[in-house]
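Asker: the amino acid sequence is not available; the structure is as follows:
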């Protein structure tokens, strides 16, 4: 539920989420972004962080979004 205030450059956006363990299809209006050792599921318009997944395989289970309108990614 925090807001991301760092840079939102195209080079940090993850377009190949299928090839990244733990990521799922972002809903309309959201995208994945890599920030350090984690992936952030962010709202494009506001920067609201709706989900966080560790970028290192096996380090932690994904934190699935709990915002209204989200269902399980499976």
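Answerer: Received, thanks. Keep in mind that this is a model prediction, so the values were computed, not measured.
Asker: rest of the way, CA atoms for contacts and neighbours
Answerer: Noted.
Asker: isn't residue 30 right up against residue 51?
Answerer: No: using Cα atoms under 8 Å, residue 30 is not in contact with residue 51, being 10.3 Å away.
Asker: anything in contact with each of those two?
Answerer: Taking Cα atoms under 8 Å, 6 or more residues apart in numbering as the criterion, residue 30 and residue 51 both touch 41, 42.
Asker: putting a second one here so we can go through both:
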């Protein structure tokens, strides 16, 4: 079975969305994401998969493109 490297996937998606500090932001995002997955309720309607990560990162990219003067850490 293959274990996905969410941090690397997140970093590449942030680079593709045009963010400069992708490595640092991906580490922060994945640590927050992991904490949420572990600490929040284990109900079925919560999606902690790659599809949810991709959705958040696409929105972050569109926010950054919408306001280029906003710092990247505030976008995430």
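Answerer: Happy to help now that I have it. Predicted model, so just to flag it, every value in this text is computed and none were measured.
Asker: superposed, what's their TM-score?
Answerer: TM-score for the superposed chains, counting by TM-score structural alignment, normalised by the length of structure 1: 0.28, backed by 45 aligned residues with a Cα RMSD of 4.7 Å.
Asker: in structure 2, which spans are strands?
Answerer: Counting by DSSP state E, no segments of structure 2 form strands.
Asker: and the helices in it, which stretches?
Answerer: Counting by DSSP state H, structure 2 has helices at residues 6-16, 22-39, 50-66, 72-75.
Asker: most tightly surrounded among those?
Answerer: helix 6-16 (a mean of 18; mean count of other Cα atoms under 10 Å).
Asker: any idea of the angle that one forms with helix 22-39?
Answerer: For helix 6-16 of structure 2 against helix 22-39, the angle by axes from the mean of the first three to the mean of the last three Cα atoms, to 10 degrees is 130 degrees.
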